[in-house]
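Asker: next input, structure requested:
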Amino acid sequence: MQTAVYRAPVYEPTVDELETLKKLELGEDVSLGAAVKEYLSRRLLERGFVVQDEEKHWHITDTGRLLIRRTL
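Answerer: Okay, here's the model as predicted:
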């Protein structure tokens, strides 16, 4: 039996996700280890709000910036 992954039709970021996006917007370094400690959801990466470089550091995308501006 195959399990389907449910995706809600509307994406609502968590407080932790918004906080992390704001840190990235301000230029703070968020590594994979820090993201795990802060319970950063993989949804940010899956939805294109952040990207990872070769060193596994997170960087905010233009889409992530738009999300911050929309929710402020």
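Asker: contacts, neighbours, all on C-alpha from now
Answerer: Noted.
Asker: gap between the residue nearest the centre of the chain and Leu21?
Answerer: When the chain is reduced to its mean C-alpha position, the nearest residue by Cα atoms, centre = their mean turns out to be Leu44, at 2.8 Å. When Cα to Cα, to the nearest Å is applied, the distance between Leu44 and Leu21 equals 9 Å.
Asker: Proceed likewise with the subsequent sequence, for comparison:
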Amino acid sequence: MATTQSTYHAPVFEPTVDELETLKQLEIQPVMSVPAALHQHLSGRLLEWGYLRKLPDGSFTITDAGRKLVQRQEP
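Answerer: Below is the predicted model of the structure:
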């Protein structure tokens, strides 16, 4: 019998430096194509936590929650 494993989510999202850089890039340039996302090593965690969303054409864009996360990290 196959068992299903659920994805563990920590109670608080602590973004990595690369994840913050990706969010900042998407704040400047609102849409990122799939090749650019692969080049940036787009983190699946950003999608899972709702900081990014995938558009119907397959590109990625930042959500309001992602913008708030970037703004919170600014000094």
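Asker: got a TM-score for the two of them?
Answerer: Counting by TM-score structural alignment, normalised by the length of structure 1, the TM-score of this superposition works out to 0.83. Behind it: 72 aligned residues with a Cα RMSD of 1.6 Å.
Asker: picking that back up, just give the nearest non-adjacent residue to the residue nearest to the centre of structure 1, would you?
Answerer: Ranked by Cα to Cα, 6 or more residues apart in numbering and with sequence neighbours excluded, the top spatial neighbour of Leu44 of structure 1 is Val50, at 5.8 Å.
Asker: and the one you found, what pairs with it in structure 2?
Answerer: Aligned by TM-score structural alignment, Val50 of structure 1 pairs with Leu52 of structure 2.
Asker: ok, which stretches of structure 1 are helices?
Answerer: Taking DSSP state H to define them, one finds helices in structure 1 at 15-25, 32-37, 43-46, 62-71.
Asker: so who does the residue nearest to Leu44 of structure 1 touch?
Answerer: Residues touching Val50 of structure 1, when contacts are defined by Cα atoms under 8 Å, 6 or more residues apart in numbering, comprise Leu21, Leu44, Trp58, His59, Ile60, Thr61, Gly64.
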